[in-house]
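Student: Sequence and predicted model, in that order:
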Amino acid sequence: MIQPLLPDPLTTSQNAPESDALEEDIFVLPASFAQRRLWFLDQWEPGVYHITMAVRLTGRLNVTAMEQALREVVRRHEALRTSFKIVDGNLFQVFVPQMHFALAEVDLQKFPEDVRRVKLRRLVREDIQHPFDLRQGPALRATLLRLGEHEHAFLLTMHHIISDAWSMEVFFYELKTLYAAYVFGQPSPLQELPIQYADYAIWQQEWLQGEVLEKQLTYWKQQLAALPMLQLPLDHPRPAVQTFRGAAQIVILPKALTDKLKVLSRREGVTLFMTLLAVFQTLLFRYTDQDDIVVGIPIAGRTDSKLEKLIGCFINTLALRTNLAGNPTFRELLKRVREMTLEAYEHQDIPFEKLVEELQPERDLSRNPLTQVMFGLQNVRHEVVSLPELTLSPLKFDSETAMLKQGDANWISRQQSFLDNEPVMCDLDLTMWERGDELAGEIKYNTDLLDEPTIIRMKAHFLNLLEAVVADPTQHITDLALLSEAECQQMLVEWNATSVAYPWEETFAALFEAQVERTPDAVAATCTQAHITYRQLNQQANQVAHHLRDCGIGPERVVALLAERDISFLTAMLAVFKAGGAYLPLDPQHPTARLRHVLQHSDCCMVLTTPAFVSTLAEALEEIPVETRPQVLLLEELLQQPHIQHNLVLQTSPHQLAYVIYTSGSTGKPKGVMLEQQGLLNHLYVMIENFQLTETDRIAQTASQCFDISIWQFLTALVVGGRVQILPDEVTHDPGRLLAQVEEQHISILEIVPSMMRAMLEMLETSQISKPALAVLRWLIPTAETLPSELCRQWLRLYPAIPLLNAYGPTECTDDVTFYPIFQVPDE
């Protein structure tokens, strides 16, 4: 803890002028650490770091006594007579022995009540937000708004650089004490202050150096090493430069819950603050899935009793870092929070500003250093305000905290809408107070990052967690109930009530054969200059399928296909399905070792290939034992041999294996993902429904055969009578040729990765050739990579009539599980 102030400054202020000092004398002394940072922040964003108190005065007001009391408070506290100046790059406090301070008065009596109410709100907000000139001073102002003969509003606004929340309590206490005396013509009952804020600033800088500073810094450097950035799920992209527009939501904990939290805290040997902090950090953990959570807490900074009656900026911030790794029980988490908090209190004397200066975190203008989330539990004194012939009540814009202290629940419901546009210094700030038998508080949040519905849900989740921990603190933190019963019903039942009618009892082969009957002479697929009708494709697939069936291929038997993507490749896919087998794509570009692993791991019994890849396949098979080596057939030979071309008797059922696709192997060896016929059809019909596919559509087949999206690209059009346009690699890898093919082949559905989308847009911007009209293209589907909003803006500005569908899904779920259509240009 901080050592007591040195004796000399406590008995006599170093800054008090000599008895014969002239009134014009000014005093220049170094600014405190906190003042330096607040000066910097004010230069960056003026009008934000203000503290306000607004009070409604009902009864007979003695304006002269009020103004006299204000001037006496200003006389007593040098901080209120302070301005600031930079000398040789250093910030100094400049204060004068005396300062004439006037109470501004505004008369609103002449206006009708509804107009008066609007004007009152506007004037108060303007006063709160109007910047101070810290170079000239003063950094406070007081305004009296006359609302009626016996009704006034008193507004006091101070810059944080000379004040804090504790100081506002000191100011109000002295003001009402002095007013009560002056009304009756009595002298001030307050004793003179032995020291001033400037004495504290000097002492702080002299004391906090050498061994003392090193001990504090050593702890915090260890505690905050490799500090993580909290990744709250935001509703809006974070602006490049931090903003301070905010709003608030009121939080009320009923008496029963408050009592249980206090009992839990006593039983576990922790303070109520520690319990609430642990629950709040659990909430952040559940929202972010990060187990290393840093939360800032405000502390009064008045560790010497002689500082308690001073006005000034003493408040400090501690960055409390809690390790939630290992999914501890809440009881274990409480122990961790207790230990961490007590250690932080032992090293609380280093100013947050000095800590930032020493740690030098990476500069980021979009957020606060070290922590972006705050939590506090304040001790509010419940004093009865008694003034001669006056009743004092909070006026909104004084922040809801005043009413929370009074416990006016009706006010809460009436005034929630007034909490908009309150400045907020961080992303999220939860502050609570003990209010009688209840706990109450507010969640302030940055409205450029988070929306009101999000905070309302977060508030409910916080309350749910509180109920869960008092019910059973032995639960692991991932098991604590976060959602309400209604939310569980919504997420697990209502949102999943998405079933639609589709032929789930069928198989792809049967549906394709039905389409062949409907449109036998329509073109089914095209690749470069080649094309094939539905009848021809069905006949060729039947011819190969009969060969496969003769070789023993049937349900659950895996057949690999090693060939270039073309019409023959599509024919072989269909043949495997017709024979009842499961299709396994192999990429000719993959290394031999990967091909060998896939063939062995999949228990593949047959490989269909082309002459171009016979040697590649032979190399992959040579290390596989002969008895387990798959049979190899050449696709061209099967297509040239005379065979039966009529449909086979299908032996496939909806729950049989349809295909196997291997993952990329980025986390180790590639793993085979097995999908059933029913899952395959479910996905195909999702695409048909979402894109409203018909026989007029031409779907571009652009993906590698080993990429899961290739499945729907190959097959979807074939069950609605549309056309598959197979684009070879030399086209899909060239943005210019790809766009040209989309135009020339009248493609209506195109799916690409965002990196190719970027290349296409860059080519369109730099090319001298006029951009293609793409008149037939109905949808562009970016997939597989993060889709930057800038690409959406570029595309929709060039092609406003062609929407985007951002698609995502893992192979294990038959490709896509979520879609997000984008019709309008996203906001900057």
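Tutor: Ah, there it is.

Student: contacts and neighbour counts: CA atoms only from here.
Tutor: Fine.

Student: how much space between Q129 and G246?
Tutor: Taking CA to CA, to the nearest Å as the measure, Q129 falls 13 Å from G246.

Student: Those two: who's more crowded?
Tutor: G246 (23 against 17; other CA atoms under 10 Å).

Student: How about that one, nearest residue that isn't a chain neighbour?
Tutor: In this structure, G246 finds its nearest non-sequential neighbour in N446, 4.4 Å apart by CA to CA, 6 or more residues apart in numbering.

Student: close enough to count as contact, that neighbour and L428?
Tutor: Yes: contact status for N446 versus L428: in contact at 6.7 Å, counting by CA atoms under 8 Å.

Student: buried ones in stretch 493-503?
Tutor: Residues of stretch 493-503 include none that count as buried (16 or more other CA atoms under 10 Å).

Student: count of neighbours near R381?
Tutor: Residues contacting R381 under the criterion other CA under 10 Å number 10.

Student: another one to put next to it:
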Amino acid sequence: MITNYRYQSIRFPNELVDDLISFCHKEHIEVQVAFLAVWANLWYRYTGLEQLVIGVAREGSPDKVSPLSFDFSEMHALVAQVQAVHTLLQTSLNEPQIHEPHIFHAGYLVREDTDSACRDSTDSLRHLRKEKIVTLELVRTETEWTGSLFYHEDHVEEAAISRMAGHVQQLLEGCLKQPQVPIDEISLLTEHEASQMLMEWNSASTKPAEHQSISDWFKAQVMRTPDEVAVVYGKERLTYAELDQRANQTANYLLQKGIGPEALIGVHLERSIDMMAAVLGILKAGGAYVPLDPTYATERLSYILEDAKAPVLITKESLAASFVAHEIEIVYMDRDRDAIMEAGSHTPRTSVPITGDHLAYVTYTSGSTGKPKGVAVEHGSVIALIQWAQEIYSAAEIAGVLGSTSINFDLSVFEMFVTLSMGGKLILAENALQLPHLPAAGEVTLINTVPSAIRELVRMKGIPAGVRTVNLCGEPLKRELVEQIYDVETVEKVINLYGPSEDTTYSTYCYVKRGPDLPVYIGRPIHNTQAYVLDKHLHPVPVGVAGELYLGGAGLARGYLNQEELTKEKFIPNLFSEQPNERLYRTGDLVRYTADGSLEYLSRMDHQIKIRGFRVELGDIESTLMKHPDVHEAVVVAKEFSAADLRLIAYFTTKIASQGEQEKSDYPQLAQDLRGYLQQNLPDYMIPSLFIPLEQVPLTANGKIDRKALPEPQRIPGSLAAPRNEIEERLVTIWCDVLQLECVGVENHFLDVGGQSLLAAQILVRMRTAFQTDLTQSAIFEATTIAKQAQVIAEAQKQEIMNKTSNAIVARKRVARQLQR
């Protein structure tokens, strides 16, 4: 036996061997050729590699190992595959050679059951010895064939080898039963594996829902705890009864305007109590809300309104200017407040009962065509999330939930509806980084956010002592960050969550334990959800093998608004369900199952990425960029400058440069123009940090864009203009601290020096504290240099002084009038 190697025996049933021998006689090939064809195909199924090399040891020639290169770019049935392997072997015999084992993906040898053959086998195995390599040895006797799988004990688990032994037999048996079917369409799973993966690991469920709509769940909680605080915004607090009253007034006002079932209503408000009253009021009236975050580009918000065909927009006067020209009725939560109150706080009477299959909201996500697509979610899907949460979270954990997520991002669905259906307190914030500065910061018990946000909160020591549970979703979670979170002594639980908008916020979850060497998984499906890891033929793949994740169950969205064909493409019939009309959503995410049933996230299968939790189709940015009159071609990639710094990089060619007339000196101004153009059309998280001009876009041999050949992006230092006054000096200190820079010029663009929206939010918080000035988020975000921000601060300070002077004058006049009386 070779040192550090183990082996596991495979005994092939006599009936299977007889069928194999009959097949080989019919095809005029040797049995070992058929075994080799099956062995190579098994490794193709495991790895997905179209080019594989199997090291084949020669019987009687222990010092010779031949590399056999298999091409799986085209898949064939066993009949054709064995003939191809036979030809490969014949060619190899004519050109004997010894190769170093590091080129092999697996090994293969066949021997007779004799003492001399056993010695030769040991010598051959020594030549195949390599970390992570597995070798199949077949032994032929007069009456039977047996096999052994040799593996390196330090790199392959025994359980994985046991599964592999079953897969060899399963694949061989399937090929012989269906010799005309392409081998990659033959199932690998044993009966036990299929039952475990399809049934056992998807069995978590809850009892039937107590209520049929989100508004009914909220109303039930109002009845239980009418006087408990439901929502906090700054120093303002509303009890459950008061929030219910505000929501009823909004609902009745909408019903007076003729809002019918499933009417789509735009909500264009910052996170506030007015926003909560609007969202709940829309649901109570039987409508569905369409989130329109005020920080998004006006052009994008206009497209969403037009695509949704929303008859009504709820906003406030200071935000409505962009929509006055639209043919839409506008409800102002501030200006129309008296009329809304007069509509009455009685329970709204909708024309039809609101049930689980009624539309609740439509949230728009990035689309590869350059236009966002609306994901339509029903009440029943949100209720499935609520029911799971009630099984997983205690009342103490939900007692104070930070509501910091944009309602355009579906993490907000958990924050709003789970909290208000479990009697918790929703503590609203402008963004997650505002948490330590909130009046109610000490009341927060659960943070629900993205890894990049919690990383900044940890760095700034901004997690309050009351926080016990941290929910993380939207980006891959790294072990280093988990350990940093647990270093906050009061944090007891970190939960890693995964889920696309098309499956209502969360699809899988995992309690991530502390331990620097432990892996971080996305876990198992939440209750009433099913997860399947499938190959391109929609067959389940074995444990440890990568495949696309498909999701089914109660959380699935209705589909994409006004896009029937896209809905049919992404939501397919559920092949594993006996229930009629059940569907699966194809996520486009590459995952694999671990032996204990946990899912491990690997990567995307396309050019979609997550930036600070937001789903971004790189094609969306590219197509928008190419609409600029000066751009000829555009390619956008995501580049990780560090573990905490993922940035978008835009490469472009110009129409003038393609004609040989572009001056390089024009590029900086053009890059600035392109950034401004995108800011008018896309949300801030979709704006590239760097714009890099190219003479031409690199292509592969088959004419596709070669993203690997794009030049490495470099940080652009720009000029280091010195601060000219005290405000600029203090801003330089804040920027350097937050962006972790040694120095920065007052004219440097925020994005050029590593800025992004989360860091901008942190800078805003620091500025408000440093200058004791009520600065608005939009004003600061639009001022992209220190010099411009200093001007905004100076103007704000000047305005506050004028207001104080004006108020003092008014007060003195009031006192004078009183004295004259």
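Tutor: Arrived safely. It should be emphasised that the depicted structure is a prediction, and the values quoted were computed from it without experimental measurement.

Student: Chain neighbours aside, what residue packs nearest to G553 of the second structure?
Tutor: In this structure, G553 of the second structure finds its nearest non-sequential neighbour in T529, 4.4 Å apart by CA to CA, 6+ apart.

Student: Quick check: the one you found vs L477 of the second structure, distance?
Tutor: Look at T529 of the second structure and L477 of the second structure: by CA to CA, they are 22 Å apart.

Student: And these two? Which one has more around it.
Tutor: Higher neighbour count among T529 of the second structure and L477: T529, with 24 against 21, using other CA under 10 Å.

Student: Show me where the stretch 251-400 of the first structure has its helices.
Tutor: For the stretch 251-400 of the first structure, helices defined by DSSP state H, counting those that start in this stretch occupy the ranges 255-268, 272-288, 330-346, 352-359.

Student: list the helices and strands the third one packs on?
Tutor: Right, the one you point to is helix 330-346 of the first structure. helix 272-288, strand 316-323 (3 or more CA pairs under 8 Å, 6 or more residues apart in numbering; DSSP states H and E).

Student: Between helix 330-346 and the longest one, find me the angle.
Tutor: What that stands for is helix 272-288 of the first structure. Using axes from the mean of the first three to the mean of the last three CA atoms, to 10 degrees, the interaxial angle of helix 272-288 of the first structure with respect to helix 330-346 works out to 120 degrees.

Student: Please say which position in the first structure L411 of the second structure maps to.
Tutor: Here L411 of the second structure is matched to I709 in the first structure, going by TM-score structural alignment.

Student: so who does its match touch?
Tutor: 703, 815 (CA atoms under 8 Å, 6 or more residues apart in numbering).

Student: Pull up the gap between it and I477 of the first structure, please.
Tutor: Distance, I709 of the first structure to I477 of the first structure, using CA to CA: 38 Å.

Student: what's near enough to touch the residue nearest to the spatial centre of the second structure?
Tutor: By CA atoms, centre = their mean, the mean C-alpha position of the second structure lies nearest to G474, the distance being 4.4 Å. Contacts for G474 of the second structure (CA under 8 Å, 6+ apart) come out as 450-451, 497-499, 610, 612-615.

Student: Reformat these as JSON lines; add neighbour count.
Tutor: JSON lines is the format used below for the contacts of G474 of the second structure (neighbours: other CA atoms under 10 Å):
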{"residue": "V450", "neighbour count": "25"}
{"residue": "P451", "neighbour count": "24"}
{"residue": "L497", "neighbour count": "27"}
{"residue": "Y498", "neighbour count": "24"}
{"residue": "G499", "neighbour count": "20"}
{"residue": "K610", "neighbour count": "16"}
{"residue": "R612", "neighbour count": "20"}
{"residue": "G613", "neighbour count": "21"}
{"residue": "F614", "neighbour count": "18"}
{"residue": "R615", "neighbour count": "20"}
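
Student: And the helices in the stretch 251-400 of the second structure?
Tutor: Assigned by DSSP H, counting those that start in this stretch, the stretch 251-400 of the second structure shows helices spanning 273-284, 298-308, 337-342, 379-392.

Student: Buried deepest among the ones you listed, which one?
Tutor: Sort the helices of the stretch 251-400 of the second structure by mean neighbour count, taking mean count of other CA atoms under 10 Å, and helix 273-284 sits at the top with a mean of 25.

Student: which bit of the first structure covers it?
Tutor: Matched against the first structure by TM-score structural alignment, helix 273-284 of the second structure falls on residues 567-578.
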